[in-house]
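Visitor: Sequence plus predicted model, see below.
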Amino acid sequence: MNDFLFPPSATPAIPVEGGGLYPVNRIFCVGRNYAAHAAEMGTEAATDAPFYFTVTPAHMLLSGAVLPYPPGTGNFHYEMELALAIGKPVFRAAPEDAADAILGYCCALDMTRRDVQIQAREQQRPWDLGKDVEGGAVFAPLTRAGDFGAVASQRIHLAVNGEVRQDANLSELIHSPAAIVAHLSGFYHLAPGDMIMTGTPAGVGPVVAGDEITGGIEGLAPIALSIGAAE
């Protein structure tokens, strides 16, 4: 018997290719990690060091879900990303050691209330309402790092209703996955259950109810999301 006043939510988890589930405890997201995307947003890329925002794990969805168009926005954007999963504890890691902490990679979508985010940015306020959207972090199944290989020049792409909107390659990342893990581990005790979304390339844009989003990264399971009617 326990003293919970109501049943706790189930632990969100991502399927792993080959079997098993990866339970998600935290989601960190890297901002402005592709120069072309920073330029299209009218900002400068974060070349000196990564910067981050977070998403509530309870807000995540899995590939193939239907996401109702969210309240409070009239400009809801897709962002296609490479995400990585931490597989062992890491704290204050050197860059050359950080890659060993990465269990695997997957395709991910960071869905954004762009109008709300930009308004917050202009007012020098946090991005929470723009970025921490219910259902706004979407993950495809994880592929183990050894099966994926080194992050190099793999193609990353996204289409809306079959029309390609984002098309780049991972060599355009300003901060590599290992560099991100090393930097973030200087601020947090990273551990299994931590997901890190590494940023989006240029070509972001709005979607509306009825749109179908598909995306992929060479060597990883593809991702899909349907935008449903507002509730």
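Guide: Here it is on my side, so go on.
Visitor: Please count neighbours and contacts with C-alpha atoms only from this point.
Guide: Fine.
Visitor: ok, longest strand in this protein?
Guide: Using DSSP state E to define each element, the chain has its longest strand at strand 102-110.
Visitor: Return the distance of that one from the chain's centre.
Guide: Centre-to-centre, strand 102-110 and its host chain are 7 Å apart (C-alpha atoms, centre = their mean, to the nearest Å).
Visitor: what's whichever helix or strand comes after it packed up against?
Guide: With elements assigned by DSSP states H and E, the helix or strand that comes after strand 102-110 is strand 112-113. Contacts defined by 3 or more C-alpha pairs under 8 Å, 6 or more residues apart in numbering; DSSP states H and E place strand 112-113 against strand 76-78, helix 128-131.
Visitor: again, 10 Å this time
Guide: Counting contacts by 3 or more C-alpha pairs under 10 Å, 6 or more residues apart in numbering; DSSP states H and E, strand 112-113 packs against strand 76-78, helix 128-131, strand 205-207.
Visitor: Check the gap between Ala140 and Leu190 for me.
Guide: Ala140 is 22 Å from Leu190, where distance means C-alpha to C-alpha, to the nearest Å.
Visitor: let me fix that: Leu129
Guide: Distance, Leu129 to Leu190, using C-alpha to C-alpha: 25 Å.
Visitor: Looking at these two, which is more packed in?
Guide: Per other C-alpha atoms under 10 Å, whichever of Leu129 and Leu190 has more neighbours is Leu190, with 23 against 16.
Visitor: for that one, what are its contacts?
Guide: 26, 86-93, 101, 181-182, 184 (C-alpha atoms under 10 Å, 6 or more residues apart in numbering).
Visitor: about what we covered before: burial-wise, tell me which of the helices and strands packed on strand 112-113 comes out on top.
Guide: Mean neighbours per residue, mean count of other C-alpha atoms under 10 Å, is largest over the helices and strands packed on strand 112-113 for strand 76-78, with a mean of 21.
Visitor: here comes the other one, which I'd like you to weigh against the first:
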Amino acid sequence: MKLVRYGQPGKEKPGLIDSAGKIRDISSIVPDLAGDYLGPEHIARIAAAKVEQLPLVDGNPRLGPCVAKPGNFIAIGLNYSDHAAETGAKIPAEPILFNKAPNSICGPNDDIMFPRDSVKLDWEAEIAFVIGKTASYVSEADAPKHIAGYFICNDVSEREFQIERTGQWTKGKSAPTFGPIGPWLVTPDEIKDVGALALWLDVNGARQQSGNTKNLIFGINTIVSFVSRFMTLDPGDIITTGTPAGVALGRKPPNWLKAGDVVTLGIDGLGQQTSKVVAFKGA
């Protein structure tokens, strides 16, 4: 299934994409795509519904983030060897973990906004997933049982905040709009091989990134098992898995994002998203 959240920010409703590509409202089955409602029992109830009897959503509403209010938004750093090379970093011996603020997430086609004082805004096309079943000290073999679905994430980054100031990466990864996710949450049964999906990203129509999940240093099952050694993963928690080469940081000279740029990215079977970069708006 392809599950979505649609409507104005803060008022999104859950839906699914039918065979004609239309949105069907599923709020009679689950109130939202969040937390425990992403668990196996609720996903099975959605799958058992007669799609043609579900209310058809009129028009072409805004798509919100495909997961609501994650408790954790965890990211994996330097998880493609070509990206590690372009940044001058060594290939890590084990997954590098950092956090993105959960309230950095936004819809897949929402604007990306410069934070105040930003000078080095960058993009990162990634495959992400959401936990559907509590995971603590799980094995790699059992990891798939804990995943509710997969989706696209743009791990938007402010490189000066991330690298050139003291402290951890989190501050360069967590501004509002730094986590466009979606358009869809795709359940595992729809994906033949999550370890062999092409991903790409364009800026103003020019290809910047082109990669494949087969080149992940640490695969998704490894990530679930590894992270669950250090924290309990709850339903609704998001993990985004790292980006291939082609980010602005790795270019000479870097082509940092600027206001007015349009970023488009996609992954096989997971759709695509398009965001416009806009100037800082705030007090």
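Guide: Arrived safely, thanks for sending. None of the values given here were measured: they were computed from a predicted structure.
Visitor: Need the TM-score between these chains.
Guide: TM-score for the superposed pair, counting by TM-score structural alignment, normalised by the length of the first structure: 0.88. Supporting figures: 219 aligned residues with a C-alpha RMSD of 2.1 Å.
Visitor: Which members of the contacts of Leu190 of the first structure occur in strands, if any?
Guide: Per DSSP E, strands hold the following members of the contacts of Leu190 of the first structure: 26, 86.
Visitor: how about the longest strand of the first structure, aligned to which bit of the second structure?
Guide: Using TM-score structural alignment, strand 102-110 of the first structure lines up with residues 147-155 of the second structure.
Visitor: next one: stretch 56-69 of the first structure
Guide: Aligning stretch 56-69 of the first structure against the second structure (TM-score structural alignment) gives residues 101-114.
Visitor: Kindly state which residue of the second structure is aligned to Tyr188 of the first structure.
Guide: Using TM-score structural alignment, Tyr188 of the first structure lines up with Met231 in the second structure.
Visitor: which residues touch Thr73 of the first structure?
Guide: Per C-alpha under 10 Å, 6+ apart, neighbours of Thr73 of the first structure: 112-117, 129-130.
Visitor: Strands of the stretch 151-283 of the second structure, start to end?
Guide: 157-158, 179-180, 185-186, 198-203, 206-212, 238-240, 262-267, 271-278 (DSSP state E, counting those that start in this stretch).
Visitor: for these, which one sits closest to Gly167 of the second structure?
Guide: Gly167 of the second structure lies closest to strand 157-158 among the strands of the stretch 151-283 of the second structure, at 13.9 Å (C-alpha to C-alpha).
Visitor: ok, then the element right after that closest one?
Guide: Counting by DSSP H and E, the element after strand 157-158 of the second structure in chain order, helix or strand, is helix 159.
Visitor: List the contacts of that next one.
Guide: Helix 159 of the second structure is touched from outside by 118-123, 165, 169, 171-173, 248-249, 256, with contacts defined as C-alpha under 10 Å, 6+ apart.
Visitor: which residue lines up with Gly132 of the second structure in the first structure?
Guide: Alignment note (TM-score structural alignment): Gly132 of the second structure maps to Gly87 of the first structure.
Visitor: repeat for Val262 of the second structure
Guide: Match for Val262 of the second structure (TM-score structural alignment): Glu212.
Visitor: how about CSV for the contacts of Thr73 of the first structure, with distance to His37 of the first structure added?
Guide: Listed next are these as CSV, based on distance: C-alpha to C-alpha, whole Å:
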residue, distance to His37 of the first structure
Thr112, 14
Arg113, 16
Arg114, 13
Asp115, 16
Val116, 18
Gln117, 15
Leu129, 21
Gly130, 17
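Visitor: From Ala229 of the first structure, how far out is the residue positioned nearest the centre of the first structure?
Guide: Computing the C-alpha centroid of the first structure and ranking residues by C-alpha atoms, centre = their mean puts Met197 first, at 3.5 Å. Taking C-alpha to C-alpha as the measure, Met197 of the first structure falls 27 Å from Ala229 of the first structure.
Visitor: Pro126 of the first structure now?
Guide: Going from Pro126 of the first structure to Ala229 of the first structure by C-alpha to C-alpha gives 28 Å.
Visitor: likewise Ala145 of the first structure?
Guide: Applying C-alpha to C-alpha, the value for Ala145 of the first structure to Ala229 of the first structure is 37 Å.
Visitor: With neighbour numbers in mind, choose between these two.
Guide: Between Ala145 of the first structure and Ala229, Ala145 has the larger neighbour count (other C-alpha under 10 Å), namely 20 against 14.
Visitor: Which residue in the second structure aligns with that one?
Guide: In the second structure, Ala145 of the first structure lands on Pro188 (TM-score structural alignment).
Visitor: tell me how far the ends of stretch 125-142 of the second structure are from each other?
Guide: Taking C-alpha to C-alpha, stretch 125-142 of the second structure runs 27 Å from one end to the other.
Visitor: how big's the offset between the longest strand of the first structure and the second structure?
Guide: By mean C-alpha distance after the TM-score superposition for the first structure, the fitted strand 102-110 of the first structure averages 0.6 Å away from its aligned residues in the second structure.
Visitor: buried sites along that strand?
Guide: 102-110 (16 or more other C-alpha atoms under 10 Å).
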